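Predicted coordinates and the sequence they were generated for:
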Amino acid sequence: MHNIEKAYQARSTFSWAKEIPDSIFLNEVLPYRVFSEDLDDWRGDFYDRFSKYVTNSKTIKDAIVAINKNIRDEVKVDYNTQRKKADQNPSESISQGMASCTGLSILLIDALRSVGIPARIAGTPNWHDNRGNHSWVEVWINGKWYFTEYYPDKDLNYSWFLADAGKADPNSKEHSIYAASYKPAATSFPAWSETEVYADNVSQRYIDLFNQQYSQQLKDKSYTRLNVTMYLSKDQCQPEGRTKCNVDIFQGNDQIGGGSTATKLQDANDHLTFIVKKNQSYTLRYSNKSGPTEKKVTVNDEPLNVILYFN
């Protein structure tokens, strides 16, 4: 009852919450659970914590930005894979001061829901190149869903992972993008426990969004391609000598992308490609035979081909 009372208090308090359709409120604001986490009486505490940040917000997007901007300093939880489990509830993450992407997403979603903002968890069980899973947050604004993360990018629908999400396979349960649902839905989201999590397959929306942003960047003359290939060694620099390597690209402290290099089984013209701004410096982080390493590169006006070696 306390969860219901506080949810309706938020709905009657904030202008954007009053305008949310019942179908959205009941599925993406009212629910007490986001994913497969243990139950937690979070709503009253979070209403008290986060309502102050949205008091002066004029629109739902203003409120989203305000919560996203302040959540880390409010709860003092940071990304750390040493957390006790993946699908932590808010109390578990706050008590440890750490969480991984699923726990961080649950924190942000509960903070948003506490002030009447529809939010849900989205993610993939495994990226298209088998680099592992990832979870993030979707928010509802005037009939459309947008994505963000606990550590926000420059705007909604921007993040380092979009290039990977844009290569999702809607026909593969392992490589699809899902958005969780409290009510029964068309499919289920592979969770971290035996708890069934209803979900919708939203892969195509991410594919379309990536293609749209990708084409816009290619038309923008201030961007170019950075192609990455890894060979087994310097004396094996031919297509048959290529090997898979997970590479993350950073600009300063901010990750702007990631992916896997092509193997010998892929087309000789298949490269790990990043679309980057010209006349900028970047850091590639990867692992070779010696362990984790990095390579700094500067991109000028022309496309840059970067060669890495495993041995």
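In hand now; what should we look at?

C-alpha from now on. contacts and neighbour counts both.
Fine.

which stretch of helix or strand covers residue 306?
strand 304-309 (DSSP states H and E).

next one: that strand to chain centre, how far?
27 Å (CA atoms, centre = their mean, to the nearest Å).

In terms of secondary structure, what does it contact?
Judged by 3 or more CA pairs under 8 Å, 6 or more residues apart in numbering; DSSP states H and E, the packing partners of strand 304-309 are strand 223-231.

residue ranges of the strands in the stretch 201-311 of the chain, please?
Counting by DSSP state E, counting those that start in this stretch, the segments of the stretch 201-311 of the chain that form strands are 223-231, 246-251, 254-260, 272-277, 280-288, 291-299, 304-309.

Which other helices and strands does the third one contact?
With contacts defined as 3+ CA pairs under 8 Å, 6+ apart, the secondary structure elements packing on strand 254-260 are helix 162-165, strand 246-251, strand 272-277.

one more time with 10 Å
Judged by 3 or more CA pairs under 10 Å, 6 or more residues apart in numbering; DSSP states H and E, the packing partners of strand 254-260 are helix 162-165, strand 223-231, strand 246-251, strand 272-277, strand 280-288.

okay, now the one to match up with it:
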Amino acid sequence: MTSQTLVFSLDAQLLERIEQKFQEKVRFAEARKSELFHIFQQELTQEETWALKYIYAYMPVNDLADYNGDLFLSHVRRALDTRKRVPWGDRVPDHLFLHFVLPYRINTENIEDYRGLMYDELAERTAKLSMADAILETNYWCHEKATYIGSDLRTISPLTMIRNARGRCGEESTLAVAALRSIGIPARQVYTPRWAHCDSNHAWVEAWADGQWYYIGACEPEARLNQGWFSPPARRAMLINTRIYADYPGPEDITLSEKGYTEINLLENYAPTRNIYVKVKNEQGEPVP
């Protein structure tokens, strides 16, 4: 139907792709069909239906085994309701909402129903602020909840982070992204697997406000955006990227596009960059396989 093309500004071709991927997950998870897909038997709005199909379409397969549909429906309904409540909700374009507000997963954390709890803590606190100031204020809130300490390799969930009051940078940034998304602000976890000056890595957060992406050190509040202890080494990083659970079209440089996710290169947000093209040929001047 023509009206469907208006849902999240998705055209018929994109809706068809989401439907196809959704049906693949339905067939793949046949053994847990009742636990995962019974929610579609409820009375759903068109937005709720397509938001659910969207997150199922790009859901990691382990989540199909570990969680039930009620959890995903709660995330969807909270995200849609928050978008209507926050003062900047109508300023966030649909494609940013789908890719950087709606998703329930950030890293490898266990999934919990955190959106309502964080919204209740942050909504009034940020309601009269600009989007940029709301990002800063949310990071102050994160700083009040947790501080840095090294931990195991698996990322703990945002609520576990609050209960523990400490975690490593990957967990701090997971908490901050979850908090920002809970008040309808697009956010993504940014990661450098290696600096240029040492064999180490780091994770932080980018958040979107009124047409521009900014960065913050998660749980490390500063007086302004685009400021952090890692700013100088970020200019010498080998790679700065983020993973998006979707067929993400850009506009950032896409470095990897797999069936369930897309990775984008964000290095140009931190340092001057340019493209270098390399041709590898054998002694006969032919391309090397």
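On my side now, so go ahead. All figures in this text were calculated on a predicted structure; none of them were measured in a lab.

Same list (the helices and strands packed on strand 254-260 of the first structure) but as TSV, adding mean neighbour count and distance to residue 52 of the first structure.
Formatted as TSV, those follow (neighbours: other CA atoms under 10 Å; distance: least, CA to CA, whole Å):
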stretch	mean neighbour count	distance to residue 52 of the first structure
helix 162-165	22	32
strand 223-231	22	40
strand 246-251	19	33
strand 272-277	20	38
strand 280-288	17	38
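
now the nearest residue to residue 257 of the second structure once chain neighbours are set aside, what's its secondary structure?
Using CA to CA, 6 or more residues apart in numbering and skipping residues adjacent in sequence, the residue nearest residue 257 of the second structure is residue 263, 6.4 Å away. Under DSSP: H, G, I helix; E, B strand; the rest coil, residue 263 of the second structure falls in the strand class.

Report how many residues lie close to residue 263 of the second structure.
By other CA atoms under 10 Å, 21 other residues sit near residue 263 of the second structure.

In the stretch 1-150 of the first structure, mark out all the strands, start to finish.
Using DSSP E, counting those that start in this stretch, strands in the stretch 1-150 of the first structure cover 78-79, 98-99, 119-124, 134-141, 144-148.

Residue 196 of the second structure corresponds to which position in the first structure?
Counting by TM-score structural alignment, residue 196 of the second structure lines up with residue 128 in the first structure.

was I right about that match contacting residue 168?
Yes: contact criterion CA atoms under 10 Å: residue 128 of the first structure and residue 168 qualify, at 5.7 Å.

related to what we said a few turns ago, please tell me which residues of the second structure the strand holding residue 306 of the first structure aligns onto.
The aligned range for strand 304-309 of the first structure is empty, by TM-score structural alignment.

Can you tell me which of the strands of the stretch 1-150 of the first structure is packed in deepest?
strand 119-124 (a mean of 26; mean count of other CA atoms under 10 Å).

and for stretch 78-90 of the second structure, what span of the first structure is it aligned with?
Going by TM-score structural alignment: stretch 78-90 of the second structure matches residues 6-18.

Name the surrounding residues that touch the matching stretch.
1, 3, 5, 19-20, 25-26, 29-32, 43-47, 51, 54-55, 57-61, 63, 113-118, 141-142 (CA atoms under 10 Å, 6 or more residues apart in numbering).

what's near enough to touch residue 258 of the first structure?
So residue 258 of the first structure contacts 131, 160-164, 246-250, 272-274, 284-286 (CA under 10 Å, 6+ apart).

OK, contacts around the residue minimising distance to the centre of the first structure?
Most central residue of the first structure, judged by C-alpha distance to the mean C-alpha position with CA atoms, centre = their mean, is residue 136 at 3.8 Å. Applying CA under 10 Å, 6+ apart to residue 136 of the first structure gives the contacts 101-106, 108-109, 120-124, 147-151, 161, 179.

switch the cut-off to 8 Å
Going by CA atoms under 8 Å, 6 or more residues apart in numbering, residue 136 of the first structure touches 101, 102, 105, 121, 122, 123, 147, 148, 149, 150.

Report how many residues lie close to the second one.
A total of 28 residues lie near residue 102 of the first structure under the criterion other CA under 10 Å.

Quick one: map it onto the second structure.
In the second structure, residue 102 of the first structure lands on residue 170 (TM-score structural alignment).
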